[in-house]
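[1] with the input below, show me the fold.
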Amino acid sequence: MTFAALAFAYLRRRWGQALLSMMVGALGIAAVATVLVGFDALPRAARHAWGGADLVVGPKGSALDLVLCCALHVAESRGLVPLAAARDALRNPMIRAEAPIALGDNVDGWRIVGTMPALLDIYHAHFASGGVWTDRLQAVAGATVARELGLKLGDAFVGAHGLVNSDEKHDKFPYKLVGVLRPTGSVLDRLMLTDIETVRYVHREQAKAEMAEHGSSDEDEAEHGPDAATAIIASFRVPTAALLVQRQIDAREALTAANPSFEIARLLSYARPLTTAVTGFGLLLMGIAAIGAALGLLATMNARTRDLALLRTLGASRADLAAVALCEAAIIAAAALATGLILAAGLLAIARDFLLLRTGLLLEPAPDADLIGLLLGGTIVATVLAAAVPSLRATRTDMEELLQS
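    So this is what the prediction gives:
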């Protein structure tokens, strides 16, 4: 019988304690792997989401709110920006393209965005079928929207007031789908695009209809006037524009310029202490698992003197007895590592689906060699530490003492 088979047989006799040590270690490994891989993938997911949008210009206020609302489309609008002033501020040779966006409606929870064809250029979008709008009440669907709603060219749909699904339908103003975009991997896949004048027209006419019918209206025509937009999305010709143009726009009284890269990096920096805390907790669990395995092995070594004596009489050396303890610790550690990685993969898959559903962020975990080396190295160190004292106990026990016991 090999040392590994003998160690496995011993573990079967104390399977409860071995299973507990393995599960505690697995939870620690899963916590460390999930946090490190997940937080490494988040910036990449955010960069894919905002695509070619290098700058968002909106009303004076929080730059982070502006990015979350108008670049990632996961938050509510914070107001309107004077369109003429914003476009004037973006008249700069370092700006490659710019397009206004107007929010306010949705179709079954998917945002309808009033804009201009230049937005497609900013996101480097191409058509899978159809083309851009040429008239009022025509729309272009992102790849995800078209798939989820089952829409195809020529289909009609009705928008609803607000950025979330509601019963306030604009039934008198059906849209016609004239184009479907190829997947871009950006937030554009989750948007329904139309001409910005269409958004203004729908709300203006809806307000008139409600005023004629009820004497009042829930629609605010001022919000969709010809000189207002939720924000302007811009892309740069050169990277240096990130600092120069943003500083110039921020100096204006009524405008805020937000760089998605800067703002998301700042947001993630706020979460860094949480990352450190969870990683530390995972390492603590791994340490507890190593200590538990060591105590369990030591206890079994003390109760296994008859077996050790028999092995010595059969020719096993002291190093061989230590190898049995090391094999037991290695089996527990290997099972903890495998289980922990499976748990981490499951947690990352759940996080990926959750983020994709709630925010449109596509999390693509890609563990690097450093992380793999960290986990393997940590597992090996924990194995050696867990087996150290029991192995020394076995090697220092005299043959005479074993036989007398």
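
[2] please count neighbours and contacts with C-alpha atoms only from this point.
    Will do.

[3] after the longest helix belonging to the chain comes which helix or strand?
    Scanning the chain for the longest helix, with DSSP state H as the assignment, gives helix 260-302. Counting by DSSP states H and E, the next helix or strand C-terminal to helix 260-302 is helix 305-313.

[4] could you check the angle the longest helix of the chain makes with helix 305-313?
    Helix 260-302 runs at 80 degrees relative to helix 305-313, counting by axes from the mean of the first three to the mean of the last three C-alpha atoms, to 10 degrees.

[5] another one to check against the first:
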Amino acid sequence: MILNLIYRSLRQHALSTLVTAGSIALAAGLLLTVWVVKTQSQSVFAATNSGFDAVLGARGSKLQLVLNAIFHLEASPGNLAAADYEGIRRHPAIKTAIPIAVGDNYEGWRIVGTLPALFAVEYRPGRNYAVAPGGKLFAEGTREAVVGAYAAKQLGWKAGDTFQPYHGLAFDPKAQHEETYTITAILEPTGTPVDRVIWIPLAGVQTMGGHDARAANDVSAVLIQLRAPTAGLMLDMMINKQGNKMTFAYPIGAIVADLFNKISWVDQVLTLLAWVVAAVASASVLVSIYNSMSARQRDIAILRALGARRRTVFGAVVGEAAVIGLLGAVAGFAVFAAFAAVVAGIIQAQTGVVLEPLKWNPIFWWGPATFVGLCALGGLVPAIKAYRVPVAETIAPVS
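    Purely as a prediction, here's the structure:
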């Protein structure tokens, strides 16, 4: 009987039901988006290291060094001399040392010089770089380039196309170099910052026309794989605490996680706003049903006269509020999918990191359950009013 009462009431007040459920859907979508993007960003960014354990660079901020060498977002804090690179490359604790050089772009897309050996490194455990069919890696000493999947897609490039770099990390149409590079391959998508980069031979950046000839052998940073985790602590002590010339950023994941800890207040503010919107939306259920109680009193009284118990009427009103909350929470997934797709697209465009917002997250069950609970709670006030409807007085004709 309760389910039948709920269905009839929802159908009778269809417009207010749709409007109220719509507001809950927006609130649920916002909460899901904020929560999923927050948790996924923290885990994905902290796990993004392009397959390396540490970064060595000029003296400066560890975070700046990681953002520059791994995420390709920051400027280099300075250059390392060739002797410094050779010294770390030959260190017995180092398994792999890949130098990179930055300082050029193509219409805002960063150009990074490196060695072909970079593409032999697993960017994730068990995941190797691969080029699209028909392509090949560039050779050292050539004017060739390998382009990340996302950059190539946005630029409309394919193997065989040519381009001329521009000086600096910011695009300036007046700063175009004379050198012309030929694209030999497009990398398969990796879901990492590598996808946004145009890769050329290391010497290409070092000796590009217009660059300081005195820095022809310098590198911007060195990407490092260690032979053992303990080596990282040893090098951190030797380079960061005992030296004053270079910076050893290790471990990469902890440095990125520290960044998220520093800006955690932003997540807290967004989450608080989402909960406030959720509370307001849930309160709208209370207002919607409560305002309709005057029109419903006679119907409730008739039901009571026909044998319906007070608790049945009470349960029907609370159930109606819960169903509205459930409808809104379910529709909230559609809102979430739209919001999350836009946010994930922006993050990929700016960083190259790919989020998977539809991947299972615990909020997918406790979020809707919370909304249903809040709406049911909001339905208690009108339910109490319905419980107290006087049968005789309400049914009695008005003279």
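
[6] show me what the longest helix of structure 1 is packed up against.
    Contact partners of helix 260-302 of structure 1 among helices and strands, from 3 or more C-alpha pairs under 8 Å, 6 or more residues apart in numbering; DSSP states H and E: helix 15-50, helix 63-70, helix 318-358, helix 369-395.

[7] got the contact list for residue 296 of structure 1?
    Residues in contact with residue 296 of structure 1 (C-alpha atoms under 8 Å, 6 or more residues apart in numbering) are 17, 18.

[8] look up the closest residue to the counterpart of residue 393 of structure 1 in structure 2, ignoring the ones flanking it.
    Under the alignment defined by TM-score structural alignment, residue 393 of structure 1 corresponds to residue 385 in structure 2. Distances taken as C-alpha to C-alpha, 6 or more residues apart in numbering put residue 293 closest to residue 385 of structure 2, at 7.7 Å, once the chain neighbours are dropped.

[9] can you get me a residue count around the one you found?
    Using other C-alpha atoms under 10 Å, residue 293 of structure 2 is surrounded by 19 other residues.

[10] how far away is it from residue 383 of structure 2?
    Here the distance between residue 293 of structure 2 and residue 383 of structure 2 works out to 9 Å (C-alpha to C-alpha, to the nearest Å).

[11] most centrally placed residue in structure 2?
    Nearest to the geometric centre of structure 2 sits residue 41, at 4.1 Å (C-alpha atoms, centre = their mean).

[12] quick one: contacts for whatever residue of structure 2 lines up with residue 374 of structure 1?
    Aligning on TM-score structural alignment places residue 374 of structure 1 opposite residue 366 in structure 2. Contact analysis of residue 366 of structure 2 by C-alpha under 8 Å, 6+ apart lists nothing.

[13] relative to residue 373 of structure 2, how far out is residue 366 of structure 2?
    In terms of C-alpha to C-alpha, residue 366 of structure 2 sits 10 Å off from residue 373 of structure 2.

[14] cool, residue 292 of structure 2 as well?
    21 Å.

[15] one more: residue 81 of structure 2?
    For residue 81 of structure 2, the distance to residue 373 of structure 2 - C-alpha to C-alpha - is 63 Å.

[16] before we move on, back to that, chain neighbours aside, what residue packs nearest to the residue nearest to the centre of structure 2?
    Nearest one to residue 41 of structure 2, counting by C-alpha to C-alpha, 6+ apart, is residue 355 at 7.1 Å.

[17] re the thing from before, higher neighbour count, residue 292 and residue 373 of structure 2?
    Neighbours per residue (other C-alpha under 10 Å) separate residue 292 of structure 2 from residue 373, with residue 373 holding more: 17 against 13.

[18] touching, the more buried one and residue 324? I think so.
    No - at 10.9 Å, residue 373 of structure 2 does not count as touching residue 324 under the criterion of C-alpha atoms under 8 Å.

[19] ok now stretch 128-140 of structure 2, how far from the chain's centre?
    In terms of C-alpha atoms, centre = their mean, to the nearest Å, the centre of stretch 128-140 of structure 2 is found 28 Å from the chain centre.

[20] how about stretch 6-16 of structure 1?
    41 Å.

[21] next, the buried residues of it.
    Residues of stretch 6-16 of structure 1 classed as buried by neighbour count (16 or more other C-alpha atoms under 10 Å): 7, 8, 10, 11.

[22] so who does the alignment partner in structure 1 of residue 161 of structure 2 touch?
    By TM-score structural alignment, residue 161 of structure 2 lines up with residue 155 in structure 1. Contacts of residue 155 of structure 1 were listed using C-alpha under 8 Å, 6+ apart, and they are 176, 177.

[23] 10 Å - rerun?
    For residue 155 of structure 1, the contacting residues are 174, 175, 176, 177, 178, by C-alpha atoms under 10 Å, 6 or more residues apart in numbering.

[24] who wins on neighbours among these?
    In the contacts of residue 155 of structure 1, the most neighbours by other C-alpha under 10 Å go to residue 177, 26 neighbours.

[25] distance check, whichever residue in structure 2 pairs up with it against residue 294 of structure 2.
    For residue 177 of structure 1, the aligned residue in structure 2 is residue 183 (criterion: TM-score structural alignment). Distance of residue 183 of structure 2 to residue 294 of structure 2, given as C-alpha to C-alpha: 74 Å.

[26] next: residue 215 of structure 2.
    Taking C-alpha to C-alpha, one finds residue 215 of structure 2 at 83 Å from residue 294 of structure 2.

[27] check residue 193 of structure 2 too.
    From residue 193 of structure 2 to residue 294 of structure 2 the distance is 60 Å (C-alpha to C-alpha).

[28] when those two are compared, which one has more neighbours?
    Per other C-alpha under 10 Å, whichever of residue 193 of structure 2 and residue 294 has more neighbours is residue 193, with 24 against 13.

[29] tell me who's in contact with whatever residue of structure 1 lines up with the more buried one.
    Structural alignment (TM-score structural alignment) places residue 193 of structure 2 against residue 187 in structure 1. Contacts for residue 187 of structure 1 (C-alpha under 10 Å, 6+ apart) come out as 46, 48-51, 70-74, 123, 142, 144, 359-362.

[30] picking up where we left off before, redo the buried residues of stretch 6-16 of structure 1 as CSV? Include distance to residue 110 of structure 1.
    As requested, these are arranged in CSV below (distance: C-alpha to C-alpha, whole Å):
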residue, distance to residue 110 of structure 1
7, 58
8, 56
10, 59
11, 55
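
[31] out of these, which are inside helices?
    Using DSSP H, the buried residues of stretch 6-16 of structure 1 in helices are 7, 8, 10, 11.

[32] what residues are up against the first one?
    Translated: residue 7 of structure 1. In this structure, residue 7 of structure 1 makes contact with 323, 324, 325, 326, 327, 328, 329, 330, 331, judged by C-alpha under 10 Å, 6+ apart.
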